[in-house]
Each structure stands twice: as structure tokens, then as C-alpha cells.
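> my questions concern the predicted model and sequence given below.
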Amino acid sequence: MSTALLTHRDGLLHVTPPGMPEQEARLDYIQRALADLDLIRVDPPIADDASIALCHPQDYIDFVRSKVPTDGFAGLDRETDAETFLSPTSYNAVWRAAGGAVKAVDMVLDDEVQNAFVAMRPPGHHAEQSLPMGFCIFGNVAIAAKHALEVHGLERVAVVDFDVHHGNGTQALLQDDPRALVVTSQQIPLWPGTGQASDRGPHGTVLNIPLAPHTDSTHAIAEYERQVIPALIKHQPELILISAGFDAHQDDPLAQLNWTADTYTTLTDMLTQTAQDVCKGRVVSVLEGGYDLDALAACARAHVQSLMKATQ
């Protein structure tokens, strides 16, 4: 089988204020970095409210819809930060980011492709039930996980988040469901200030892996070998989802880890091999962070090439 790429020009129309690191150029760089690869290219659909409501209450969905401005920018943050905005052309991007994650799950579980990468923005792993934050509006990967459980009837799924920031939203959206294992590695100390190893969630299905500033790839890979892979094998997910943030790269301006593009190749290889062992190779990866544009492009390409290699 093959690898699907779900991306759309609407992701370029989610405009953010000047100077914001989560900018439309992020997707442009990724799309150009993947342009020559032999991928099954699919337009991500606009999600319906029922899919988003797997993780977010309807009044929050309605709130987001109501905040799309006719001009300028509308801030969404509720007493958290000042980083999450909508522009007049954001609506399709926001709803397609969620819809792409859901569509990717459908394609993988229906055996249309072996694995998939959803290259859309805005990202999602900081969004909580009714709380947008950290550039994130809907919990795209958590919605995809719930879709796999509730619509496809899977008994167990796992999310692995290697973004440099803690996936507090994904944890909040999934930790009450013992069918979902949530694994997230992150630099600590760093915003949003959560993700301590002692936080295992109410069912013991959360695995937080704090990494000290300046942690290099050797240590990170060792922690994945020591903690992440055994946790996945123990949980036996029928689908592995990846929150693919590329901001642990040594050039990223928002953090201080020392990963390289090769780190993402190795981690993706490890995850796809584990997927081969436990869930027929089924992997859905969803874009999160990454704010040095050249590093983002190189890391996304390395990640997707590893996904492609796993289908051969």
C-alpha cells in the first residue's frame, strides 16, 4: 500500500497577525518540500459538527464559528495567552484541519492506504474542550482518535506526540477514555508548563516524558526506546496516531532541544515498525508545531519519507 498526503490551499488562508510564528508560510514550505514525493494526494474535507463534537461541546463549536471576523483578526483566547486568532478566511482551514484528520483515519482503517500525513493548519494539540490556546482551536488528533473509537469501533488507540510543547489539549480530551493511550514528550520547563512525568491521567493511560533543555537526539531516542515503545506494545492499539510537531529541531526559535531532521526519521521509523508489530502498520500523522521554516520543511520531508518507507 501507499502513503496519503491530506493538504489543501485553504490552510494557507488561515492568516495570523504579523510576527506570529504560526503563520501561513509554514504550510507553504511543507507543501513545497513534499511536492516531488509519490504520495496519494487527497483534499481534506470540511469536518461536520458531529465529528468535532466527539471532543468539543456544541456551544464551543458555535462560539468558534461566531468569532470568524469579516475583517481584521479575532482573538479566541480565554484568559490563557494572546496567540490564537481567526481571520476572515480562517473558517475552511480550521474545519478542514479537523476534517483531514478524520478522513485520514477513514482511509487507513478502510485499507485505502497504509498510513497518512495531514498537513494542515491551524494545529490542534493545545486546544482543550472549550479552551482555544497556543495557536490551536480544535483538537484535531484527539478528534481523529475518537472517530476511530466511536465510528470505526476500535477498542484501543494510541497518540504519540513528539512536539516540543506538551500536548495538554490532547491529554485533556482523551485522558478520561481508558481506550486511548496518550504519550507526549516535551521540553520542561517550557510553555504551557504541564506534562510532568508524575501526571499519568485518571486511568494510568497518559505517559508524559519531560526532556531537559538542550536534550539531543541520542537521549530522546533512548527515552522512546525505554518508555514509548514498551507502552505501545503493552497497550496494543489498533491504530497509532502521531502529533507531528517539528519544533524540537535545534533551529526552532520557540524551544531549546537539539534534534535534527534525522531524529524525526529515527523516531518515525521506530513508530512505524511498532505499528507493523501491533496494528498492521496503521498510522495517521497530523501536523502540529515547527516554526523555523527551513527546519520545518526538512523535518516534515524526513517524516513523510519514513512513512513512505514503511509501506514498501
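It's in. Computed from a prediction, not measured in an experiment: that's the story for all the values here.

> C-alpha from now on. contacts and neighbour counts both.
Fine.

> secondary structure element holding residue 305?
helix 293-309 (DSSP states H and E).

> tell me the buried residues in that helix?
Using 16 or more other Cα atoms under 10 Å as the test for burial, helix 293-309 gives 293-308.

> list the contacts of that helix.
2-3, 25-26, 29-30, 33-34, 115-117, 246-247, 249, 251-252, 260-262, 264-265, 268-269, 272, 290 (Cα atoms under 8 Å, 6 or more residues apart in numbering).

> and residue 82, what does it touch?
Per Cα under 8 Å, 6+ apart, neighbours of residue 82: residue 75.

> can we see that at 10 Å?
Going by Cα atoms under 10 Å, 6 or more residues apart in numbering, residue 82 touches 75, 76, 133, 134, 135.

> which residues outside stretch 39-46 are in contact with it?
When contacts are defined by Cα under 10 Å, 6+ apart, stretch 39-46 is touched by residues 2-10, 91-104, 112-113, 116-120, 304-305, 308.

> ends of that stretch, how far apart?
Taking Cα to Cα, to the nearest Å, stretch 39-46 runs 21 Å from one end to the other.

> same check on stretch 251-271?
Start-to-end span of stretch 251-271 (Cα to Cα) is 24 Å.

> centre of the chain to the host helix or strand of residue 142, how far?
Secondary structure from DSSP H and E places residue 142 in helix 140-150. Counting by Cα atoms, centre = their mean, to the nearest Å, helix 140-150 is centred 12 Å from the centre of its parent chain.

> please compare the first structure with the one that follows:
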Amino acid sequence: MTTALITHADCLGHVTPDGHPERVARLEHVLHALESLDLMRVTAPLATDDDLQRIHPASYMQMLASKLPGGGFQQLDADTHMSPGSLEAAYRAAGAVLKAVDMVLAGEVGNAFCAIRPPGHHAETAIPMGFCLFGNAALAAKHALDHHGLDRVAVVDFDVHHGNGTQDLLWNEPRALVVTSQQMPLWPGTGKPEETGPHGNILNIPLAPESDGTVMRAAYEAQVFPRLRNFAPDLIIISAGFDAHADDPLAQLNWQTEDFTWLTDQLCALAAELCGGRVVSTLEGGYDLQALAQSTRAHVEALIEAAR
């Protein structure tokens, strides 16, 4: 089996103001880092509004469309902007995760990585925020559950910022386990351990500023891996943010590239044990360009090895 790399040039058309950390160069560096790897390269389709209504109301898509600028930028909140190409990019990003789920569940590939932007894990039910417009990981989970009829799906989010959007979108979904580790305190301020959801389907792992990969590994071994084994998902979705790296400018965790390799190896081993190795990973954060490129390559190399 092989690993699919799903992306689209439209994701480079989402332009942000000068100096914004979530910039076009992020995806350019990621794609350059993956150029030499043996991957099945797949063009991301456009998601439809019907697809997106699994997680967002129609009024939300209408609101975003009404904000799309004809030129320049439209600021949605302090951190989130739209340019003329942003909606096309967001629909391609959502389409990428849908395609990844379809391919992995059909057995066409062993696993898949979606190299996309804008990211998704901060977008709530009807609120764009944190650079995100659509909740890509949550959409992948709902697509797997409702369209493909899976019984259980797990989302594991190791971005340094709490995946408040994924938590919000899957809060009332007992068939989805949401596991998210994040620096605390840090924006957006959510992700406390007591946020467990109405069905006990949320597991938050706060990590102290300046803690390193040793602390992360201990937390995952003690809390996350046993919880995943107990839940026994039919598919694991990874929100792969690389901003916990020590070089990242937006946070204060001290992970190294090898920590992302270790964590990906462990999640893929669990997937092999629990769900036939079925993993879909989607790019979230990571704002030091070199660290992002190195860490993403390490993550994808681990996916490739797991799919063999």
C-alpha cells in the first residue's frame, strides 16, 4: 500500500496580509519538503455545501460568501482574513479531507496526508477564527460516520493550540472521540481537562509552557493511547499541527522533529492494531518555515513507512 498526498494549487490562492503567520509560504515549504517522497499525488476536489452542512449551517456558508472581497482583504476577526481566493482554497481544503477518507476507506491507499490551507481546527459551528474557515478534521469524521457508516472515529490533534473548533463541532457526537493536546495557558484558552463533552467523548491534554517531547510522550502513553485502545476506532484522523516545535514563534513548547516522528509512529501502530492502519492526516499549524517543512516531512515519512 502507499500514502496519498492530497493538495491543490488553489490552496496557495488564500492570501493573508503581509506579516501574517499563516501565509502562502507555509504550503510552498511543505510541498517542497515532500517533493522527493514516493507518494500517490492526488488533486483535491471541491467540497460541496451539502458536504459542509454535516458540520456547518447553510447560513454560515452564505455569510462567508457575502464577506468574500473582490480585492484586498476582508478581516473576519483579529486573526482571520479572507482574500479573493480564500473560499476556493477553503472548499479545496475541505474536499481534500473528504477525498482522503474516501480513498483510505476504499482501500486505495494505506493512509493519506492533506497538504492544505487554510487550516481548520479552530473553526466552530458558525464562527470562523484562528486562521480557519471550515472544520476540516471534524468534517472528515462526520463524512466517515454518516456517509461511510463507520461506528467510531477518533480525531487526534497535536497542534500546540487547542482544537476548539473540532471540539465544538463534535461535542454532541458520541461516535467521535476527540483527543487534543495543547500548551496551556495559550490562545484560545479552551481545552481544560474538565471539558469532557456530554458523552465523555472529549479528552484534553494540557501541556505546560517550556515542556518538551519527553513530557508529551509520557502524557500520550499514560492517557491517549489507552483511551484510543478502549474506544477502538474504525479510523484515526490526525490534526497535524507542527507549532509545538521549539522553533515556532507562536508558542512555547519544546518538541523536536523526532518527537513528531515518534508520535506519528505510535498513532500508526495503534491504527494497525485497531483499524487496519486507516489514518487520514490533515495539516493544521506550524509557523517557522524550516521547522514546519522538516516536521511535516518527518510526519509523512512515518506515514509512508506505516503504509508499506
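Thanks, I have it. It should be emphasised that the depicted structure is a prediction, and the values quoted were computed from it without experimental measurement.

> overall similarity of the pair, as a TM-score.
With the length set by TM-score structural alignment, normalised by the length of structure 2, the two chains reach a TM-score of 0.99; 308 aligned residues with a Cα RMSD of 0.6 Å.

> closest one to residue 160 of structure 1 out of the buried residues of helix 293-309 of structure 1, please.
Of all the buried residues of helix 293-309 of structure 1, the one with the least separation from residue 160 of structure 1 (Cα to Cα) is residue 303, at 13.8 Å.

> average offset between the lengthiest strand in structure 2 and structure 1?
In structure 2, assigned by DSSP state E, the strand with the most residues is strand 176-183. For strand 176-183 of structure 2, the mean deviation from structure 1 after alignment is 0.1 Å (mean Cα distance after the TM-score superposition for structure 1).

> in structure 1, which spans are strands?
Under DSSP E, structure 1 gives strands at 3-6, 40-42, 74-75, 85-86, 115-118, 157-161, 180-187, 206-211, 240-244, 283-287.

> can I get the ones you listed in a markdown table including mean neighbour count and distance to residue 60 of structure 1?
Shown next, in a markdown table, are these (neighbours: other Cα atoms under 10 Å; distance: least, Cα to Cα, whole Å):
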| stretch | mean neighbour count | distance to residue 60 of structure 1 |
| --- | --- | --- |
| strand 3-6 | 25 | 26 |
| strand 40-42 | 14 | 28 |
| strand 74-75 | 17 | 14 |
| strand 85-86 | 26 | 15 |
| strand 115-118 | 29 | 24 |
| strand 157-161 | 25 | 24 |
| strand 180-187 | 26 | 23 |
| strand 206-211 | 23 | 25 |
| strand 240-244 | 27 | 23 |
| strand 283-287 | 29 | 22 |
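
> can you put these in a markdown table and add distance to residue 173 of structure 1?
A markdown table is the format used below for these (distance: least, Cα to Cα, whole Å):
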| stretch | distance to residue 173 of structure 1 |
| --- | --- |
| strand 3-6 | 23 |
| strand 40-42 | 27 |
| strand 74-75 | 22 |
| strand 85-86 | 21 |
| strand 115-118 | 20 |
| strand 157-161 | 12 |
| strand 180-187 | 10 |
| strand 206-211 | 12 |
| strand 240-244 | 14 |
| strand 283-287 | 16 |
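
> these: which one's closest to residue 21 of structure 1?
Closest approach to residue 21 of structure 1 among the strands of structure 1 (Cα to Cα): strand 85-86, 12.2 Å.

> verify the stated contact: residue 49 of structure 2 with residue 65.
No. In this structure, residue 49 of structure 2 is not within contact of residue 65 by Cα atoms under 10 Å, at 11.5 Å.

> which residue in structure 1 aligns with residue 243 of structure 2?
Aligning on TM-score structural alignment places residue 243 of structure 2 opposite residue 247 in structure 1.

> give the contact list for that match.
By Cα under 10 Å, 6+ apart, residue 247 of structure 1 lies in contact with 162-165, 253-259, 288-292, 295-296, 299.
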